[in-house]
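1. missing the sequence, but the structure's below:
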């Protein structure tokens, strides 16, 4: 009898073949099986009832629980399938597009794009959701088959699913998986994995309906997108719905209009941000803080073009691996150019412009570099997902013995900057190669082991708690992801510290080592915010538009009670402006209550209310947007107060 060798953590077992993942977990750890939705086999996510491959010598089995990020993604993707199944049951003839889980969009958890026999309305959502709940209660099985391309095409042609056929033609080469839900007309072409039964889906809600185009192309089929959310428990869903209600009050798109910070105009293009003067002030302060910190840490500031020859992107690998995210080439004097999706190759060009010695390293280049991504229109969302954005990009070229110190300094930088903005909960995740040897990782085993150890030791040395995630490293190196939790408990993926074994090889980077031999430097990609635009959107919602004094586009509003105080008000404003403060004077003939209300709506940190008494005594009556009236004082005293607040970047 053939046997399969399986392991989980430190436990090993030999089980009779053939066997499924469930059989393996029963032999290894029955307790781990109890909470499992799916599993990773040698780092690859699979269904629990997947038959194990006898060609592998030893299989590492790692259960995926409902309370993990991977588990939540499986729940959401399975719920998207449940949505499609319910819709097919209610409206036979519905054509299906795609239905992914959404893990980075705090507004939703999944969607499905469909072409229904009739136009769907918001009134349909409760009906569809009711059908989903009925199917969930029936505890229907998700089933998987693996079949050849021709057979899959025959299945979907017979079902008159042209969009699925198009995807199969594009993506399948050989065999692929299809999924069924028992007792339902639903079939989908999908990689999986999924939950075992619809009964595993206990907490979900349909949220919204919008228009979409197939593949985001306005020339293609018009579809309807049904959005929903799903969690492992009803308690999590209820908490999220409360959070969502608060988030709607803080929506950066609404506050952006109210506070005159930015706009998006279809005449210029969706996903392209027009920064208004007040938004520009905040952006300047954001960049100023980062620049100050980087100067202290010995970074050099560089500037690079927005386009480059197409050949550069071939050398970097972007052309092969990222073409869908890039804009089409343009021809200039018989040479093709492309807009840059990333800044890395340009910084490499600066490094290569001179011979480098071991004494020259590290080289630290920083750039506020604008890049361009061909995002589909259906994915765009205010400042959070755009087509043109500025990355607070840095690339460090280091010797192997410098990795630890440079990563540690990047961590210090992240902690300092996010603390300045008032983010008390910063989370760190270390993504490593693990046992996922089949993912095409580049680089020598010893380089991976050393790099992972240095990243981990830098985190430990600083007393930073972190989650180690096996099998989630990029193919070209391990990384540290930085996430922050905002004022209402939402978690945002922002910064990354990424080691790269790939680009130094592709571009043949070198330095002369101490023994006079040529060596490859290591490359570290570092971005704190991910993009200035996205972080600005996070800040708007985190502060609910009420920026601290140092960031506020208008720091002081001067409010004369009557017109005869206008001259005094103007002199107060000029005095503050001459000391570098951002001031607006409300000279219009409105009642003081209306002026205060307007300043409150604009979320100005301080208001100076000036009447006859203040004019006579040469004082100012100070009002704070949160604390209300805080007293009468001399202008010098007020100026000293806000100067200290500004210098400390107080919150």
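-> Nice, I can see it. Model, not experiment: these values are computed from the prediction. Numbers count the residues shown, from 1 in each chain.
2. contacts, neighbours, all on C-alpha from now
-> Noted.
3. in the strand or helix carrying residue 597, which residues are buried?
-> Per DSSP states H and E, residue 597 falls inside helix 592-601. For helix 592-601, the neighbour count (16 or more other CA atoms under 10 Å) marks 592, 595, 596, 599, 600 as buried.
4. looking at these, spot the one nearest residue 622.
-> Nearest to residue 622 out of the buried residues of helix 592-601 is residue 596 (CA to CA; 11.6 Å).
5. what sits against that closest one?
-> 559, 607 (CA atoms under 8 Å, 6 or more residues apart in numbering).
6. and the nearest residue in space to residue 395 that is not next to it in sequence, how many neighbours does it have?
-> The shortest distance from residue 395 to any non-neighbouring residue, by CA to CA, 6 or more residues apart in numbering, is to residue 525 (4.8 Å). Look at residue 525: counted by other CA atoms under 10 Å, it has 17 neighbours.
7. show me the contacts for the nearest residue to residue 522 once chain neighbours are set aside.
-> Nearest non-adjacent residue to residue 522, counting by CA to CA, 6+ apart: residue 398, 5.2 Å away. Residues in contact with residue 398 (CA under 8 Å, 6+ apart) are 361, 362, 363, 521, 522, 523, 524.
8. second one coming, line it up with the first:
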């Protein structure tokens, strides 16, 4: 017998050679039914995996992210099998699971249409009903190459040929279909209870635009049809909230063919942006940050010194000035570091918090661009904080509290992820361990639950990422806190300590919004364009019923504007119903309708975007309410 330690610390004994699925059944028949995969001693495993020695075991279900990935990875194989059955000459590329489902890349002479996706989906349903077992087998490298050449799978051959000569290559077989794959998978195709193909797009082989363009079919999979239906309903709602569509309708921004990936902010969009930036400045002034601004273009030598040349140059733009090489900054940190180096600093100044709304440029492939969510130039709400090692935990706690307070203003909930050292990192093991422990201790002291993303940190340090949840359940990665021992070393940063000697500071990189452009896009979709009153480009529209109230409407407009309220006056010769509908489509929070009665009584009739007709009130009462609402930055149930 061997001992298996479960996630809750309980130890159970099972026979040597037992499968993970046997252990799941021993724990609970209900768990066995829901199980999709496992982690044995922290490593990915399958329900088919045998246990031959004492270990820790975690059974994964669809409620676990890794369980979702296991199921959806299998769904991608089912998609590939269906495509090969319907279009035998198709060549397979890769087909991973992703956060929202899965995809598979295909090289084929046919162009997949929506009707063809329906046929492929029907074939997938047949394969699921057949409940085919997924059988793993391994081959030496040369035999693996031979097998894939026999099947004329050129892309698989290329992948295998890049592996070491002594590598053992794994495959998975389901029915007559075999695919190169490292796994893990669910035991059989029948575990995938509900599947839906969503779209098709172009994708370069291995993400390189020099390679052939393939067709990528996206899909998603669930263990219950009800979960799939709920997800598809969310997608429909997301389409209605698409920031590109709403941005056009509300005249907030444009992406023009003259500047792909370079957004143009229109006057109404600039109102939203300026309100956000004003709010950001207000909160950072309260938190004792000092604002700086650094150049967009700096010489190439700086980017060698910072490490960006070795780790990030494929995402950068370059130019020459007076025959000297320069780079357009993709990040603000080197500029902040040069600002720090402008003078000698004392420990008495620490923590020194330098904040910047800095415009950065990054080279993105055209296929990756998406409205203002993925652009080639954007403004990061950066801050770089310099401190002593002893100040790390206290300062991280202050940053976390600042980010939490800002997100609450918009009504966002969030979860936190801690990302650790990546493969292409720089610096010593000791510094990385100290930095990672510093972030971990801050999260634990403040009581935030977090998930660990192994190997997903920045090249210069570990990081905490904040993932916002919007009103329809989607998550967006926005805020980041990165603890950095490397940049101060590379730039030879110093401060004078209490002992009168020079010491090396520790540096924190952090953003709250992440990107102003992307955050606005998230807000547009979260609110469906109906911004809270404090953010709305137009807060009140005043509408007259007949020409006789024009002067009164203009007078009301002047009163509201004098109080700092963004008011617009609509005295066009149109029916009042038309004017109201148009204001509703523009998602204006409040509408004032004035007729002879209101004019004669020196009052206003108020309509709310949310609650409709609110009746007649004194002008002063309405001004008092809306100014209080704006000041409080209320985002929900704010109407009179």
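-> Good, I have the coordinates. Note that the coordinates shown come from a computational prediction; the quantities given were computed from them, not determined experimentally.
9. TM-score for this pair?
-> Laid over one another, the chains give 0.87 as their TM-score (TM-score structural alignment, normalised by the length of the second structure), with 629 aligned residues with a CA RMSD of 3.7 Å.
10. re the thing from before, the second structure: matching residues for the next helix or strand along the chain from the helix holding residue 597 of the first structure?
-> From helix 592-601 of the first structure onward toward the C-terminus, using DSSP H and E, the following helix or strand is strand 606-610. Mapping strand 606-610 of the first structure onto the second structure (TM-score structural alignment) gives residues 590-594.
11. quick one: the alignment partner in the first structure of residue 619 of the second structure from residue 608 of the first structure, how far?
-> For residue 619 of the second structure, the aligned residue in the first structure is residue 635 (criterion: TM-score structural alignment). In this view, residue 635 of the first structure and residue 608 of the first structure are 10 Å apart by CA to CA, to the nearest Å.
12. wait, a helix at residue 304 of the second structure?
-> Yes - secondary structure of residue 304 of the second structure (DSSP: H, G, I helix; E, B strand; the rest coil): part of a helix.
13. could you count how many residues lie near it?
-> Counted with other CA under 10 Å, residue 304 of the second structure comes out at 13.
14. which one is residue 453 of the second structure nearest to, not counting chain neighbours?
-> Once flanking residues are discounted, residue 453 of the second structure sits nearest to residue 419: 4.5 Å by CA to CA, 6+ apart.
15. next one: that neighbour from residue 482 of the second structure, what distance?
-> In terms of CA to CA, residue 419 of the second structure sits 9 Å off from residue 482 of the second structure.
16. try residue 404 of the second structure
-> With CA to CA as the criterion, residue 404 of the second structure and residue 482 of the second structure are 16 Å apart.
17. look at these two and report which has more neighbours.
-> Shown here are residue 404 of the second structure and residue 482; by other CA under 10 Å, residue 482 has more neighbours (24 against 17).
18. identify the residues contacting that one.
-> 458, 461, 462, 463, 464, 508, 509, 510.
19. what does it correspond to in the first structure?
-> By TM-score structural alignment, residue 482 of the second structure lines up with residue 498.
20. who touches the longest helix out of those in the first structure?
-> Longest helix in the first structure, counting residues (DSSP state H): helix 69-90. The contact list for helix 69-90 of the first structure (CA under 8 Å, 6+ apart) reads 37-38, 64-66, 94, 96, 99-103, 109-112, 128-129, 131-132, 135, 181, 184-186, 188, 193-195, 198, 200-201, 204, 228-232.
21. which among those residues count as buried?
-> Looking at these with 16+ other CA under 10 Å, the buried ones turn out to be 37-38, 64-66, 94, 96, 99-102, 109-112, 128-129, 131-132, 135, 181, 186, 188, 193-195, 198, 200-201, 204, 228-232.
22. ok, and the closest non-adjacent residue to the match of residue 482 of the second structure?
-> Counting by CA to CA, 6+ apart, residue 479 is the residue found nearest to residue 498 of the first structure once chain neighbours are left out, at 4.2 Å.
23. tell me how far that neighbour lies from residue 443 of the first structure.
-> In this structure, residue 479 of the first structure and residue 443 of the first structure are 14 Å apart, going by CA to CA.
24. and residue 162 of the first structure, how close does it get to residue 96 of the first structure?
-> Counting by CA to CA, the gap from residue 162 of the first structure to residue 96 of the first structure is 9 Å.
25. kindly apply the preceding question to residue 381 of the first structure instead.
-> For residue 381 of the first structure relative to residue 96 of the first structure (CA to CA), the value is 24 Å.
26. again with residue 161 of the first structure
-> When residue 161 of the first structure is compared with residue 96 of the first structure (using CA to CA), they lie 7 Å apart.
27. on that earlier part again, and the residue nearest to residue 522 of the first structure? What does it align with in the second structure?
-> Aligned partner of residue 398 of the first structure by TM-score structural alignment: residue 387.
28. overlap in contacts of residue 419 and residue 482 of the second structure?
-> Going by CA under 8 Å, 6+ apart, residues that sit against residue 419 of the second structure and also against residue 482 are 462, 463, 464.
29. how many other residues sit next to the second one?
-> This means residue 463 of the second structure. A count of nearby residues for residue 463 of the second structure, using other CA under 10 Å, gives 27.
30. what do we get in the second structure for residue 316 of the first structure?
-> So residue 316 of the first structure corresponds to residue 306, using TM-score structural alignment.
31. now do the SS call for the counterpart of residue 536 of the second structure in the first structure.
-> Under the alignment (TM-score structural alignment), residue 536 of the second structure pairs with residue 552 of the first structure. Taking three-state DSSP as the rule, one finds residue 552 of the first structure in the coil state.
32. now the strands for the stretch 301-450 of the first structure?
-> 307-309, 330-332, 335-339, 363-372, 388-398, 425-432 (DSSP state E, counting those that start in this stretch).
33. residues in the first structure aligned with stretch 232-242 of the second structure?
-> Counting by TM-score structural alignment, stretch 232-242 of the second structure corresponds to 241-251 in the first structure.
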